[in-house]
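**Student:** no letters, just coordinates:
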C-alpha cells in the first residue's frame, strides 16, 4: 500500500459504514475495509477515488474474525490514522423468543468484537501519538429497548465505554468519538427482523448524512455527536424520563406487528 494515511472501517458493506469509507477515500486515505459480506464491488468503487483498498470478509463477532482484520493491518507495516469501529447487529422481537445464538451474536458483534478490535489496534495509535477512533453507538443506548432488549443494552455499553476510553487516553494524541445515530436508512432493520414494526416502517435519517456528522466530529476530535435535531431532542428527554416510561414508549415503536395499520 502507499504512504498515504490509513483508515480502517468495519461494517463497510453498506449503510453508515459504507458512507464512512467513502468519506475516508474522498479525503485521500487508503483503506482496509471489513464486513461479513462480499466487499468486491465496494472496494472497486473506492479505488476509483485513487485510494488503495484492501478487504477483509470476516465475522467480526468472533475473535478469529477480528484477528484476521488486525493481521491485515499489521501486514501493511502501518499504524491506522483512523479507526472507525462501525460493525453492528440488531435483533428484534421478545427476548424469551430469541435463540441463544442470536442474542449472543449481537453481544459479540456490538461489544466483544468492537472493544477487542480497539484494544488490538489502539495502543499502536497511542504509541504513534496521533489518530482518531470513531465508535458507532446509538441513542438506543439511552433507553430500555423493549423488544430490542439486548441490542439497546449493547449500545448503552458502547456509549459508556467510548467516554471512559476517551478519558483514559486523553493525553496520548488519540481521540475517541462516539457517533450516536437514531433510526437510519440502512439494512439494519431488515437484518434485525424489525420490518413489521413502527420503527421499521417510519421515515429514517439518510446514512450519508449520519456518516458525515460522525466523520466531521471525529476529525474535530469531539467526544460524541448525535445525528439530527430530532434525535438530539429525544436523547435530551431520555435523560430526564423514568426508565419505565421509556420502556413503554419503546414498546409502541418496536413491538412486532406495531407497524400494521
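**Tutor:** Perfect, thanks for sending it. Keep in mind the model is a prediction, meaning the values are calculated, not measured.

**Student:** CA only for contacts and neighbour counts going forward, please
**Tutor:** OK.

**Student:** who touches the residue lying closest to residue 207 once chain neighbours are set aside in this structure?
**Tutor:** Nearest non-adjacent residue to residue 207, counting by CA to CA, 6 or more residues apart in numbering: residue 16, 5.1 Å away. Going by CA atoms under 8 Å, 6 or more residues apart in numbering, residue 16 touches 86, 186, 207, 208, 210, 211.

**Student:** need the next SSE after the helix or strand the fourth one falls within, C-terminal direction.
**Tutor:** Meaning residue 208. Using DSSP states H and E, residue 208 sits in helix 207-220. The C-terminal neighbour of helix 207-220 among helices and strands, as given by DSSP H and E, is strand 224-226.

**Student:** packing partners of that following strand?
**Tutor:** strand 174-180, helix 207-220 (3 or more CA pairs under 8 Å, 6 or more residues apart in numbering; DSSP states H and E).

**Student:** what's that strand in contact with?
**Tutor:** Here strand 224-226 has contacts from 139, 177, 178, 179, 180, 181, 182, 213, 214, 217, 232, using CA under 8 Å, 6+ apart.

**Student:** need the residues you listed in TSV (columns: neighbour count and distance to residue 3).
**Tutor:** Formatted as TSV, these follow (neighbours: other CA atoms under 10 Å; distance: CA to CA, whole Å):
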residue	neighbour count	distance to residue 3
139	24	37
177	28	25
178	28	28
179	28	28
180	27	32
181	24	33
182	21	36
213	19	27
214	28	25
217	20	25
232	17	39
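
**Student:** could you redo those as a markdown table and give each row distance to residue 117?
**Tutor:** Output for those, formatted as a markdown table (distance: CA to CA, whole Å):
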| residue | distance to residue 117 |
| --- | --- |
| 139 | 22 |
| 177 | 15 |
| 178 | 15 |
| 179 | 17 |
| 180 | 19 |
| 181 | 21 |
| 182 | 24 |
| 213 | 23 |
| 214 | 19 |
| 217 | 21 |
| 232 | 28 |
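
**Student:** looking at those, spot the one nearest residue 244.
**Tutor:** Closest approach to residue 244 among those (CA to CA): residue 139, at 16.8 Å.

**Student:** residue contacts, that closest one?
**Tutor:** Residue 139 touches 155, 180, 181, 182, 226, 231, 235, counting by CA under 8 Å, 6+ apart.

**Student:** once you drop chain neighbours, what's closest to the first one?
**Tutor:** What sits nearest to residue 155 in space, not counting adjacent residues and going by CA to CA, 6+ apart, is residue 141, at 4.5 Å.

**Student:** picking up where we left off before, secondary structure class for the residue nearest to residue 207?
**Tutor:** Reduced to three states with DSSP: H, G, I helix; E, B strand; the rest coil, the structure at residue 16 is helix.

**Student:** what packs against the helix or strand residue 70 falls within?
**Tutor:** Secondary structure assigned from DSSP H and E places residue 70 in helix 63-75. For helix 63-75, the packing partners by 3+ CA pairs under 8 Å, 6+ apart come out as strand 30-35, strand 53-57, helix 114-128.

**Student:** and here is the other one:
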C-alpha cells in the first residue's frame, strides 16, 4: 500500500472482489478513501488493480474471513492505522434443502456471514468508540425478514445481521460511531451461482444492479442512517413481510427458491 498522508481517510471493505462489495469499494474510492479490501479468493487482487486506477491507495488481501485467523490477518494489515469506515459485506449463500446440505458448507455460511463478521466488527468498532469517530455499514438483506425455505441457513444469518446492526447502533449512540444496515434484495452478482441456485425462480429472475445497491448503502452510511432497503420493490416486500404470518412467508419463499422453479 502506498504512503498516504495522515489526513487521508481509510475504508476497509470485505467481500470486495466482486458484486456489491466491489461496488462499495468503488464508492469509497470515488470519495477519496484509501482502501484495504479483502475476500477469500484471488480475484481480490484484480479488484485492487482496478480500484488503484481511481487514484487511491489500495491494499488487497486474500483472507478467509470465516476464520478468526483470517480476520486477524486483515486487522493486522492496518498496522495501527485507524479505520474511518468499515463496510462489512463478506457473505455466502447456500441453496437447496437444509437436511440435504453438507455440514461443512452450512458451517462456512454461518462462519462467514455471522461469526467472522461479528468478530471483525467488534475489533474495529471498539477502536472507533475509543477514538470517538467512525462509520460502519453492514450488508444485511431483506431475506432476513422472511423464513428462507430452501435457503434456511442463509436467511437465518441475515436475520441475525439485521437485528445485530440495530442493537449495536443503539449501544454506540452518542459515541461518534454510526452503524448502518444495507438490506438489498436479489442483486445481479455471482451469489446465486455460488449458492447452487441457478435452477430456481429467484436465481433466474431479473435482479438489481449492484452498483445502484452499493451507492444506496454508501450514501446511507455517510448520512449516518440506521438502515436502508435498496429499491422500491424491496421496500414493498419488506413492508409486506412485517405484517404477513411467518408460515405464509415460508411458502412464498418456497416458490422462489425451490430447485426446479427456474423460469423457462
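**Tutor:** Good, I have the coordinates. Small disclaimer: the values here were computed from a predicted structure and weren't measured.

**Student:** about what we covered before: now the contacts of residue 139 of the first structure in JSON lines, with distance to residue 98 of the first structure?
**Tutor:** What follows is those, written out as JSON lines (distance: CA to CA, whole Å):
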{"residue": "155", "distance to residue 98 of the first structure": "18"}
{"residue": "180", "distance to residue 98 of the first structure": "26"}
{"residue": "181", "distance to residue 98 of the first structure": "25"}
{"residue": "182", "distance to residue 98 of the first structure": "24"}
{"residue": "226", "distance to residue 98 of the first structure": "30"}
{"residue": "231", "distance to residue 98 of the first structure": "28"}
{"residue": "235", "distance to residue 98 of the first structure": "28"}
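
**Student:** of the residues you listed, closest to residue 90 of the first structure?
**Tutor:** Using CA to CA, the contacts of residue 139 of the first structure come closest to residue 90 of the first structure at residue 155, 10.1 Å.

**Student:** and the closest one, what pairs with it in the second structure?
**Tutor:** Under the alignment (TM-score structural alignment), residue 155 of the first structure pairs with residue 158 in the second structure.

**Student:** got the buried residues for the host helix or strand of its match?
**Tutor:** Using DSSP H and E, the element containing residue 158 of the second structure is helix 152-171. Of the residues in helix 152-171 of the second structure, 152-159, 161-162, 164-165, 168-169 count as buried by neighbour count, 16 or more other CA atoms under 10 Å.

**Student:** give the aligned range of the helix holding residue 208 of the first structure in the second structure.
**Tutor:** Residue span in the second structure matched to helix 207-220 of the first structure, by TM-score structural alignment: 210-223.

**Student:** what about the matching stretch, how far off from the first structure?
**Tutor:** Its aligned residues in the first structure lie a mean 0.2 Å from stretch 210-223 of the second structure after superposition (mean CA distance after the TM-score superposition for the first structure).

**Student:** list the contacts of that stretch.
**Tutor:** Counting by CA under 8 Å, 6+ apart, 19-21, 23-24, 27-28, 135-137, 178-182, 184, 187-189, 226-228, 230-231 sit against stretch 210-223 of the second structure.

**Student:** and the furthest pair within the buried residues of helix 152-171 of the second structure?
**Tutor:** 152 and 169 (26.1 Å).

**Student:** re the thing from before, possible to save the helices and strands packed on strand 224-226 of the first structure as a markdown table with distance to residue 196 of the first structure?
**Tutor:** Listed next are these as a markdown table, based on distance: least, CA to CA, whole Å:
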| stretch | distance to residue 196 of the first structure |
| --- | --- |
| strand 174-180 | 24 |
| helix 207-220 | 21 |
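
**Student:** out of these, flag the one nearest residue 243 of the first structure.
**Tutor:** strand 174-180 (19.1 Å).

**Student:** I'd like to check the angle between that closest one and helix 114-128, please.
**Tutor:** Orientation of strand 174-180 of the first structure against helix 114-128 (axes from the mean of the first three to the mean of the last three CA atoms, to 10 degrees) gives an angle of 150 degrees.

**Student:** quick one: map residue 133 of the first structure onto the second structure.
**Tutor:** Under TM-score structural alignment, residue 133 of the first structure pairs with residue 136 in the second structure.

**Student:** meant to ask about residue 193 of the first structure, not that
**Tutor:** Checking with TM-score structural alignment, residue 193 of the first structure has residue 196 as its match.

**Student:** report how many residues lie close to residue 124 of the second structure.
**Tutor:** By other CA atoms under 10 Å, 19 other residues sit near residue 124 of the second structure.

**Student:** that one touches residue 83, doesn't it?
**Tutor:** Yes: Residue 124 of the second structure is in contact with residue 83 according to CA atoms under 8 Å; the separation is 7.3 Å.

**Student:** what's residue 174 of the second structure aligned with over in the first structure?
**Tutor:** In the first structure, residue 174 of the second structure lands on residue 171 (TM-score structural alignment).

**Student:** secondary structure element holding that match?
**Tutor:** Residue-wise, residue 171 of the first structure maps onto no helix or strand under DSSP H and E.

**Student:** specify which member of the contacts of strand 224-226 of the first structure is nearest to residue 125 of the first structure.
**Tutor:** residue 177 (14.7 Å).

**Student:** ok, that closest one - contacts?
**Tutor:** Counted by CA under 8 Å, 6+ apart, residue 177 of the first structure has contacts 132-135, 162, 166, 217-218, 221-225.

**Student:** one more time with 10 Å, if that's ok
**Tutor:** 84, 132-137, 159, 162-163, 165-166, 214-215, 217-225 (CA atoms under 10 Å, 6 or more residues apart in numbering).

**Student:** if I look at residue 223 of the second structure, how far off is residue 150 of the second structure?
**Tutor:** 36 Å (CA to CA, to the nearest Å).

**Student:** these two: which has the busier surroundings?
**Tutor:** Under the criterion of other CA under 10 Å, the comparison of residue 223 of the second structure against residue 150 puts residue 150 first, with 24 against 12.

**Student:** for the helix holding residue 70 of the first structure, what is the distance to the chain centroid?
**Tutor:** 18 Å (CA atoms, centre = their mean, to the nearest Å).

**Student:** what are the contacting residues of that helix?
**Tutor:** Contacts of helix 63-75 of the first structure (CA under 10 Å, 6+ apart): 1, 6-8, 10, 31-36, 54-60, 62, 79-80, 108, 112-114, 116-118, 120-121.

**Student:** quick one, that helix and strand 30-35 angle?
**Tutor:** Using the same axes, to 10 degrees: helix 63-75 of the first structure against strand 30-35 is 170 degrees.
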